[in-house]
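A.B. asks: What follows is a predicted protein model with its sequence.
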Amino acid sequence: MGITIVGLGPGSFKHITLETWELLSNAGTLILRTAKHPCIEKLTAQGIGFTSFDHLYEQANDFSSLYEEIAQSVIARARQGEEIVYAVPGSPLVAEKTVELIRTKAKTAEVSLTIIPAMSFLEVLYTRLGIDPINGLTIVDAADLATLPPDLATGLVITQVYNRQVASDAKLTLMDYFGDEYQVTVVRNLGLPDEEVTKVMLFELDRLPVIDHLTSVYVPARPVRSKVFSLDPVVDVMARLRSPGGCVWDIEQTHLSLRRYFVEEVYEVLEAIELADGVKLCEELGDVLLQIVFHARIAEESGGFTMQDVIDNVTEKMVRRHPHVFGSITVRDAAEVVLNWEQIKKREKALERTGVLDGIPVGLPSLMTAYKLQAKAAKVGFDWDNIAPVWDKVFEELQELREAAALPAVAREREAEGELGDVLFAVVNLARFMGIDPETALNVTNNKFRKRFAYIEIKLKEQKCRWEDMDLASLDILWEEAKKKMSLE
């Protein structure tokens, strides 16, 4: 007793090997998994008798139980003393669940088993789609799609897409991996005269005119983002731009000339954050990174420091200032983390900073400078105990500004400027007590004004009106429209 398993090839009779044809022609008991195969017409024409399991397909509740029943039947007949040739579509060892089950059961049942090499549909598929499997390919039965790993990184070939229901189930599973509009290739009747190769979006997979036992699906690998990133590309680009024969403008830049660009890029990052625009934020962070690389390159050319020094220094600093993470210190909450951070900074800067207000960069925007001056003064107790006198101070400074504005012209210009500065300083202090960053708050208002003003411009164009044709009352109506519209967004 014994079983010989052969493959009928991917489709056309010309793909059957000579060895397989001899076994089919001389088989005592020839059993086909399915008679739905292009080669069967040739077998019938040659008078070769066979049986198949097609009747089970109509009765089975699911493919798992179907394949199990087929395997048990083949093994049972072999144990009864029959020499069986079991033929499957394609190659016996490519996506053939029944063969896998028969191999396992044959060992237990002590039934001899021989598997004959055969050509699978994959060889045709590789050729038609220009795929080299050495780059990685996962082949899976449609019934086993749920077992795919969530981080699948290879291309995917799905076999046994028998009908529209199987295609629908496959579609729903695949859309969880790749999204609705991921493009896949559906192949049908590979190697036959009426071969079909169709590209569709995943959501269209079960809407094809014909889906049958000769249908398979190829899903290209998702673009894989490297888990390890490198700054080398941008560092190399900057080195090229600054080298002889590079960009004249980049070569001429210095640390001083680049200052305003750095500030501009930072504010564009803040705008992207406020807009909750992830794409814009990604782009603007790249622009900030470019500025850092630019400064590092200039420093490296003069023998100061390199980009690697920048990375090493900030890494060491972060480790040093987080002893509760990288050391043995424990903290109770975020407030204690900040306290530790400030104490460590104070120790690190002890030799550099002798005054309470030391360490505030000269080039900071004025609102940020005022905020930091007040915060540093507060650390040594130069501060109010609560917010009430802060409100009083704001009103006091506003009154003094009003009085300065009423002075004669010569004195007014000198006094009003100072009093306006006092008002702004007092408002910054109020922001600090309220836990609001004044620079960010003003930036939010600037962007809000820009969007509302743009709305008015659009409306004027729609109404074919000129600015000079509008009075303030009419413009104020449009302004209120803009406020109401944007409050709903």
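C.D. replies: Yep, it's here. Numbering: from 1, shown residues only.
A.B. asks: use CA for all of it now, contacts and neighbours both
C.D. replies: Noted.
A.B. asks: Flag every buried residue along the host helix or strand of Val390.
C.D. replies: Using DSSP states H and E, the element containing Val390 is helix 388-405. In terms of neighbour count (16 or more other CA atoms under 10 Å), helix 388-405 has its buried residues at Val390, Lys393, Val394, Glu397, Leu398, Glu400, Leu401, Ala404, Ala405.
A.B. asks: I'd assumed Leu424 was in contact with the second one.
C.D. replies: No. The criterion here is CA atoms under 8 Å, and Lys393 misses it with Leu424 at 11.0 Å.
A.B. asks: and the next element down the chain from the helix holding Val390?
C.D. replies: Once the chain leaves helix 388-405, the next helix or strand it forms, by DSSP H and E, is helix 409-433.
A.B. asks: just how off-centre is the following helix or strand past that next one within its chain?
C.D. replies: Once the chain leaves helix 409-433, the next helix or strand it forms, by DSSP H and E, is helix 438-462. On the basis of CA atoms, centre = their mean, to the nearest Å, helix 438-462 sits 32 Å off its chain's mean C-alpha point.
A.B. asks: Second structure for comparison follows:
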Amino acid sequence: MTQAITVLGLGSGDENQLTLGVLRKLQQATKLYLRTEKHPVAQFLQAEGIRYETFDAVYESKDRFDDTYEAIVSALLESARTENVVYAVPGHPMVAEYTVQLLRTRCPEEGIKLDIIGGESFIDQAFLRFGFDPIEGLQLLDATDLRPGMLNPRLHTIIGQVYDTFTASDVKLTLMDMYPDDYPVVVGHSLGVAGEESLVELPLYELDRTEGYGNLSLVWIPKSDRDELRNRTMERLHEIVAILRSPEGCPWDREQTHASLCKNLIEEAYEVLETIDEDDPDHMCEELGDLLLQVMLHAQMEEETGAFTVYDVIAGLNEKLIRRHPHVFGTQEAGNAEEALANWQGIKDEEKRRKGIDPKKQSVLAGIPRDLPALMKAYKLQKKAAGVGFDWSETAEVSAKIQEELAELQEAVTDGTPEQRLDELGDVLFAVVNLARFLKIDPEEALASTNRKFTNRFRYIEESLEADGRSIHNTNLDEMEELWQEAKKLP
């Protein structure tokens, strides 16, 4: 006897929505299973004297849906080894029916024939009851696996598997990452089921405050071209930058080149750093946007030549992050930051070897960006050299070197040329960076802190003079020094 499982779709409503073919299969079945008895057609089968078994007990015995579905499929396969099995599921077998997907994988492996006969899905009723044409654009999403990145406000969105208010609450919170709190949504319960169907339109923030959620509940979020929604998407940003660079766009943006925007890129990065120092999230949000614009402009220029697009940039970054974090996305382990960094470096070296570069033949100082700010670059150069033992042994030696360089600078100031003074001053600064490294202090952070301190104290002088009706431009050094000393005493 041929071992076979026939899967039937019971539709989303009562027996009036059954197809004739499905009805005949139900009537002819010698071994009929329903995934669940919680479906309007079950009462019809009972009235017609059609015997069946259900898997509702499996739901009660398992804590996880995945375990439940695996158990159902295993039971069906076992039964099919001795007789032909008919398995009926709510809606359409190929719409949001995980057990059918498992059967499509397992049946060929087990040598069991699988037939699937469709039925009306909840999507059919959604189009009818919600009243929109799917050709306008549609996304169907699972409430139990909903993430903000899936959302596209320019498409109608139907969310299924909204079993209860807890699931509805999770859906609400995810949608609020894209949509305003008061955005109108529609909840549909038991669509197409006579006497049980209900449609509730409500603002998004009330999504989990309505009752009636169950196996036949859906949420519809109507499509929208509202700017406040589109402006939250990467697609819209890409579109805007392309328009700015187009012949009909902005003359200034059209004229820019990679070289002309280099200064802007650096300035925007430093403005982001300033917001971090200020601990100002709103300002940081704005400045990160300005920095992202620089990335978008450079990517757009290359898209115009056909070299790459910003989506290639994103893809490359995603692939690199996954590849360089095998302790997160793979099987490798890293118990602390040092081990994670060692993994990262090992993978970078392997990437170089694939490009024909032997890391062992590279300079120890390779990999430091050429155009780093000088103070930061000095710190990184010294750190790389120290990694192979080219370093002072103790802080006192570094301090003595600073004194030596200061003496040479003083000599150059007295008798040297401008080039010698430049050279000796650089040596002093380089030696001071060495001391910072020995003290485990980032020299950039130290100098930035002093810059802020100087700025605050100097502004105190200006504000004090202004409060007294005077200007700093008409004040002598002694008066400014007195106010400076006052500022030093302030917290």
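C.D. replies: Happy to help now that I have it. Just so we're clear, the structure is a prediction, and the values are computed from it rather than from any experiment.
A.B. asks: ok, back up a step: what inclination does the helix holding Val390 of structure 1 have with respect to helix 409-433?
C.D. replies: Counting by axes from the mean of the first three to the mean of the last three CA atoms, to 10 degrees, helix 388-405 of structure 1 lies at 160 degrees to helix 409-433.
A.B. asks: Find me the equivalent region of helix 388-405 of structure 1 in structure 2.
C.D. replies: Mapping helix 388-405 of structure 1 onto structure 2 (TM-score structural alignment) gives residues 396-413.
A.B. asks: Give me the spatial nearest neighbour of Phe433 of structure 1, chain neighbours excluded.
C.D. replies: Closest residue to Phe433 of structure 1 apart from its sequence neighbours, by CA to CA, 6 or more residues apart in numbering: Ile387 at 6.3 Å.
A.B. asks: Check the burial of the one you found by counting its neighbours.
C.D. replies: For Ile387 of structure 1, the count of nearby residues is 15 (other CA atoms under 10 Å).
A.B. asks: cool, His255 of structure 1 as well?
C.D. replies: 12.
A.B. asks: what do we get in structure 2 for it?
C.D. replies: Aligned counterpart of His255 of structure 1 in structure 2: His258 (TM-score structural alignment).
A.B. asks: so the residue nearest to Phe433 of structure 1 touches Arg432, yeah?
C.D. replies: No. Contact criterion CA under 8 Å: Ile387 of structure 1 and Arg432 do not qualify, at 9.7 Å.
A.B. asks: And the helix or strand hosting Glu284 of structure 1, what does it pack against?
C.D. replies: Assigned by DSSP H and E, Glu284 of structure 1 belongs to helix 278-301. Helix 278-301 of structure 1 sits against helix 232-242, helix 259-275, helix 307-320, with contacts defined as 3 or more CA pairs under 8 Å, 6 or more residues apart in numbering; DSSP states H and E.
A.B. asks: Glu58 of structure 1 is nearest to which of those?
C.D. replies: Closest approach to Glu58 of structure 1 among these (CA to CA): helix 259-275, 57.4 Å.
A.B. asks: in the closest one, what counts as buried?
C.D. replies: Phe262, Glu265, Tyr267, Glu268, Val269, Leu270, Glu271, Ala272.
A.B. asks: Next, format those residues as a markdown table and append distance to Met307 of structure 1.
C.D. replies: Listed next are these as a markdown table, based on distance: CA to CA, whole Å:
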| residue | distance to Met307 of structure 1 |
| --- | --- |
| Phe262 | 17 |
| Glu265 | 19 |
| Tyr267 | 23 |
| Glu268 | 23 |
| Val269 | 22 |
| Leu270 | 24 |
| Glu271 | 27 |
| Ala272 | 26 |
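A.B. asks: Can you tell me which of those residues lies closest to Leu364 of structure 1?
C.D. replies: Checking the buried residues of helix 259-275 of structure 1 one by one against Leu364 of structure 1 (CA to CA), the nearest turns out to be Phe262, at 11.7 Å.
A.B. asks: tell me the contacts of the closest one?
C.D. replies: Val288, Gln291 (CA atoms under 8 Å, 6 or more residues apart in numbering).
A.B. asks: Tell me how far it lies from His255 of structure 1.
C.D. replies: 10 Å (CA to CA, to the nearest Å).
A.B. asks: Also Ile458 of structure 1?
C.D. replies: For Ile458 of structure 1 relative to His255 of structure 1 (CA to CA), the value is 41 Å.
A.B. asks: do Val85 of structure 1 as well
C.D. replies: Distance of Val85 of structure 1 to His255 of structure 1, given as CA to CA: 81 Å.
A.B. asks: Name the nearest residue to the match of His255 of structure 1, sequence neighbours excluded.
C.D. replies: His298 (6.3 Å).
A.B. asks: What is the aligned counterpart of the one you found in structure 1?
C.D. replies: His298 of structure 2 maps onto His295 in structure 1, by TM-score structural alignment.
A.B. asks: ok, that match touching Gln253?
C.D. replies: No. Using CA under 8 Å, His295 of structure 1 is not in contact with Gln253, being 9.3 Å away.
A.B. asks: who's more crowded, the two?
C.D. replies: His295 (21 against 14).
A.B. asks: one step back: could you dump the helices and strands packed on helix 278-301 of structure 1 into a markdown table and include distance to Val217 of structure 1?
C.D. replies: A markdown table is the format used below for those (distance: least, CA to CA, whole Å):
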| stretch | distance to Val217 of structure 1 |
| --- | --- |
| helix 232-242 | 37 |
| helix 259-275 | 41 |
| helix 307-320 | 47 |
